[in-house]
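A.B. asks: Fold the following and give me the result.
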Amino acid sequence: MPADTNPYGGVFGGWLMSQMALAAGSLASRVGRGKAVVVSATDFAFPGAMAVGDELSVYCEVLATGNTSLTIAAESVARERNGEATVKVAGGTFKFVLLDEDDRPRTAVLPGKVST
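C.D. replies: Okay, the predicted model is just below:
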């Protein structure tokens, strides 16, 4: 929306990052089977421009699993509003820590994994 634009009329990079964090957080909660919070965001690049009204898709993949954390890559692709043309508009990496019911870090017990 127009409120999410930078002074040059393009979509603000901070808005893109927040959408990516939401998507990556959804994957972290699903894979980690519980509460997951962002502790860092790195390696961000904005190779393309997104216009107001474009459709945004965010694709995420778990890159690494730590004792209490998940590292997730996120890629954002914009599709023009009235067509099929797409462009990669952002990419970056998020690290999440899995939390227990007392908001303390908990061991990552993931589907298909056996904890030791």
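A.B. asks: can we go C-alpha only for contacts and neighbour counts from here?
C.D. replies: Fine.
A.B. asks: mind listing the strands for the chain?
C.D. replies: Applying DSSP state E to the chain gives strands spanning 36-45, 55-65, 69-79, 86-98.
A.B. asks: Out of the ones you listed, which gets nearest to residue 111?
C.D. replies: strand 55-65 (12.0 Å; CA to CA).
A.B. asks: want to put them side by side, so please do this one too:
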Amino acid sequence: MNQLDRLPPHREPVLRIQPKPADVNMHGDIFGGWIMAQVDMAAGIVAARRAKGRVATVAVNQFVFKHPVFVGDLLSLYADVIRVGRTSITIEVEVFAERGIPDTQVFRVTEATLTFVAVGEDRRPRPVPEP
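C.D. replies: So this is what the prediction gives:
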């Protein structure tokens, strides 16, 4: 971990969460699946806002773990719409970890791209409305 990052200026995270001891894998790092679940939630919030309703995850297009996450890190998840199709919405998520007090360091720990489909009450695809 030789490169420090900065939290995106003038942006609010979609989610902010702190992993707990129950979230570690056998090596003491936060379990990758736990991070994936947080990313899916953050992306789903942004996709549902854009779709103006229910969405379902249809693809995890890319998921890159750049640095380990530890118990006590404060994770900030930022998500943006990068593509809108007829029924689909693609979201890019960046996860930053704030580590250490009082000398806080910031690391970009995960980047991911997910695709969602807008679904109706019948849970079948529906068109994404205009913004």
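A.B. asks: quick one on the thing from earlier: TSV for the strands of the first structure, including mean neighbour count?
C.D. replies: Below are those laid out as TSV (neighbours: other CA atoms under 10 Å):
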stretch	mean neighbour count
strand 36-45	15
strand 55-65	16
strand 69-79	22
strand 86-98	21
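A.B. asks: mind checking which of these is nearest residue 13 of the first structure?
C.D. replies: The nearest among the strands of the first structure, by CA to CA, is strand 86-98 at 8.2 Å.
A.B. asks: Could you give the residue range in the second structure aligned to that closest one?
C.D. replies: Using TM-score structural alignment, strand 86-98 of the first structure corresponds to residues 106-118 of the second structure.
A.B. asks: Dump the strands of the first structure into TSV; add distance to residue 30 of the first structure as well.
C.D. replies: Formatted as TSV, the strands of the first structure follow (distance: least, CA to CA, whole Å):
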stretch	distance to residue 30 of the first structure
strand 36-45	9
strand 55-65	11
strand 69-79	11
strand 86-98	11
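A.B. asks: wait, which of these is closest to residue 1 of the first structure?
C.D. replies: strand 55-65 (11.1 Å).
A.B. asks: List the contacts of the closest one.
C.D. replies: 19-20, 23-24, 27, 70-81, 108 (CA atoms under 8 Å, 6 or more residues apart in numbering).
A.B. asks: mind listing what residue 115 of the second structure touches?
C.D. replies: Counting by CA under 8 Å, 6+ apart, residue 115 of the second structure touches 57-61, 88-91.
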